[in-house]
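Asker: One predicted model, sequence on top.
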Amino acid sequence: MPRLHRLFPFLNWPRPDAALLRSEALAGLTVGLMVIPQGVAYAALAGMPLVTGIYASMLPALIAVLFSSSVRLSVGPTALTCLLVSASLTGLAEPGSARWIELAVWLALLSGGLQVVLGFARFGWLLNLVNSPVLMAFTQGAAVLIIGSQLPAMLGFSDGWAALLTQPRLHWPTLAFGVGAAAVLMLARRWRPGFPSVLLLVVGTAGLSYWTGFQASGGALIGALPQGLPALYAPGWPGWETLRQLLLPTLVITLVSFLETA
């Protein structure tokens, strides 16, 4: 029986009472609504169709909550990993294309499989070799990369840094939304860290965008996303040469995932 409980940690969950169910339902609703814009943003970082970020936030979280022994680990797409996916596949396919999606699935399967192997082999001790300055540099470097990748879009340059450097014309409504949202998030984190500020911000800015005619002024909107659950999908065989090209990115993403866990 102890071995069974170790393999299936959810067997150790306490029997919930009415108060616990109410609090968990509220927490689940809040986090679930916040995951929608977060997943869409991360999918954009990875060059994937935007709805795939929502899909990637569902099944991994369900599996993790059932089989993970950690009660503090957040599972789902992360900004730095999505940037690595985009960088790894650049030059191999067009972002958002069927080939890009196929290679991204293979990259996920390879990285996930390698992490499972490392987990069964109990290689978690590798994290003990990473000292604090390296981990701090990792987190700060990740923040710089994410800010750098999103700054042109926040200023209204759809072509990225090339347009920012060659055609320095700001789209003022986009800049106002971006800077304003960042300011609200930073202030809320300092003064009301437990308040679901992201949820309120997404709903508020969506209403403000509609009321002010943001799209009509040239602003970019996410638009409609596909509804319902995706069909089962099996990627085609990419070829040994392509797998060889994905080998190094697989190792990097696996290491980064270990560090993100820490």
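Answerer: Structure received.

Asker: From now on I want contacts and neighbour counts done on CA atoms only, so please keep to that.
Answerer: Noted.

Asker: Which residues outside the helix or strand hosting residue 82 are in contact with it?
Answerer: Assigned by DSSP states H and E, residue 82 belongs to helix 79-89. The set of residues external to helix 79-89 that reach it, using C-alpha atoms under 8 Å, 6 or more residues apart in numbering, is 42-43, 45-47, 95, 100, 103-104, 107, 142, 145-146, 246, 249, 253, 256-257.

Asker: Tell me which helix or strand comes right after that helix.
Answerer: Sequence-wise, the next helix or strand downstream of helix 79-89 (DSSP H and E) is helix 98-120.

Asker: And that next one, what does it pack against?
Answerer: Packing partners of helix 98-120 (3 or more C-alpha pairs under 8 Å, 6 or more residues apart in numbering; DSSP states H and E): helix 79-89, helix 240-261.

Asker: deepest of these, which one?
Answerer: Of all those, helix 79-89 has the most neighbours on average by mean count of other C-alpha atoms under 10 Å, namely a mean of 20.

Asker: Now do that one against helix 240-261, angle only.
Answerer: Using axes from the mean of the first three to the mean of the last three C-alpha atoms, to 10 degrees, the inter-axis angle of helix 79-89 relative to helix 240-261 is 160 degrees.

Asker: let's bring in a second model and compare:
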Amino acid sequence: MSRASGLALVSAPRRNPRRATSRGTGELILHACRRGASRVLVCIGGSATNDGGAGMAQALGVRLLSDRGVELAPGGEALLRLARVDMTELDPAVRSAEFVAATDVDNPLVGPSGASAVYGPQKGASAEDVILLDRALGHFAAVVHRDLGIDVRDIRGAGAAGGMGAGLVAFLGARLRPGVELVMEAVNLRERIAAADLVITGEGAFDEQSLHGKAPEGVLRTARELGVPALVLCGQARVDVPGVRIASLAGRFGLEAATERSRPLLEALTAEVAAEYRKDSGLASSPA
């Protein structure tokens, strides 16, 4: 999704989640289905949008209509005018496909932990925009519930990518799955962790979001379940995890140095942590 409707595609001065659309992601899905894809994995995140997947749905043939029967304009703000959802013209190739959505967050669609409140500001939303967009997504959810019989408001991950999680569930019947689980299954990570003496994971900024569906949370949870010690290497640490050693570049070397010399300092920090682990576990140091 980030390559079709992503934040990186829009310069900071032009970011406007009231108007940004997920239509490009829908066009990619349509192209894949019409070329024979029967199972589609949609990786959602990093979006510039806050439209609940409305643009995506419109690209696939779904009609989102105002009370005058007019197709909605692009963007999250337009959802306030949604009066009816018409699925009759959904493309047949899309209708017959199976969809799985991979997400690295578990936010609900609306509310203080929802798409607009948590991610809207980084997409250019002001405080007033956040309130408006949250109300728009709430209205969108109510109409979807009435017309399609699907309640997407509080589904874990529905708020991912500006509500794209909700849109994929509502319009395409997608199953939302944490991306980390899909990757862990693909590489048999659980079996690898079970055979390990120590698990190391990391992230640039290790914070509350890291513990809600992102890769470090999945790795740490699995290590805890299997009783394998774990540690986190990161640029900055903004949260603690009971029983887990967290080593940050900023904490060890200072933020400025960590920013300017991250690679060599990460190597140095890793060596320090490894030496401490060998000492604490009673392992002999390597002759190298």
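Answerer: Sure, I can see it. Bear in mind that the values here come from a model prediction, so they are computed numbers and not experimental data.

Asker: For the two chains, what TM-score is obtained?
Answerer: TM-score of the superposed chains, computed with TM-score structural alignment, normalised by the length of structure 1, equals 0.23; 108 aligned residues with a C-alpha RMSD of 6.4 Å.

Asker: quick one: the helix holding residue 82 of structure 1 to helix 98-120, angle?
Answerer: Relative orientation of helix 79-89 of structure 1 and helix 98-120, computed by the same axes, to 10 degrees: 120 degrees.

Asker: quick one: residue 83 of structure 1 from residue 4 of structure 1, how far?
Answerer: 38 Å (C-alpha to C-alpha, to the nearest Å).

Asker: on that earlier part again, present the helices and strands packed on helix 98-120 of structure 1 as a markdown table; the columns should include distance to residue 207 of structure 1.
Answerer: Shown next, in a markdown table, are these (distance: least, C-alpha to C-alpha, whole Å):
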| stretch | distance to residue 207 of structure 1 |
| --- | --- |
| helix 79-89 | 26 |
| helix 240-261 | 34 |
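
Asker: list the buried ones in the helix or strand that contains residue 176 of structure 2?
Answerer: Using DSSP H and E, residue 176 of structure 2 sits within strand 175-178. Using 16 or more other C-alpha atoms under 10 Å as the test for burial, strand 175-178 of structure 2 gives 176, 177, 178.

Asker: Give the buried residues for the next helix or strand after it.
Answerer: Counting by DSSP H and E, the next helix or strand C-terminal to strand 175-178 of structure 2 is helix 179-186. Residues of helix 179-186 of structure 2 classed as buried: 179, 180, 181, 184 (neighbour count, 16+ other C-alpha under 10 Å).

Asker: what packs against helix 179-186 of structure 2?
Answerer: Under the contact rule (3+ C-alpha pairs under 8 Å, 6+ apart), helix 179-186 of structure 2 is packed against strand 98-103, helix 215-226.

Asker: what angle do the shortest one and helix 179-186 make?
Answerer: What that stands for is strand 98-103 of structure 2. 110 degrees.

Asker: likewise the last one?
Answerer: What separates the directions of helix 215-226 of structure 2 and helix 179-186 is an angle of 60 degrees, with the same axes, to 10 degrees.

Asker: next helix or strand past helix 215-226 of structure 2?
Answerer: strand 230-237.

Asker: do the first one as well
Answerer: Following strand 98-103 of structure 2 in sequence order, the next helix or strand is helix 115-119 (DSSP H and E).

Asker: Which positions within the helix or strand hosting residue 61 of structure 1 qualify as buried?
Answerer: Per DSSP H and E, residue 61 of structure 1 falls inside helix 59-67. By neighbour count on 16+ other C-alpha under 10 Å, the buried set for helix 59-67 of structure 1 is 61, 64, 65.

Asker: what's the closest of the residues you listed to residue 133 of structure 1?
Answerer: residue 64 (29.1 Å; C-alpha to C-alpha).

Asker: returning to that earlier point: looking at the helices and strands packed on helix 98-120 of structure 1, spot the one closest to residue 138 of structure 1.
Answerer: Nearest of those (C-alpha to C-alpha): helix 240-261, 8.2 Å.

Asker: Which secondary structure elements does the closest one sit against?
Answerer: Counting by 3+ C-alpha pairs under 8 Å, 6+ apart, helix 240-261 of structure 1 packs on helix 79-89, helix 98-120.

Asker: if we go to 10 Å?
Answerer: Judged by 3 or more C-alpha pairs under 10 Å, 6 or more residues apart in numbering; DSSP states H and E, helix 240-261 of structure 1 is in contact with helix 79-89, helix 98-120, helix 132-155.

Asker: Cheers, nothing more for now.
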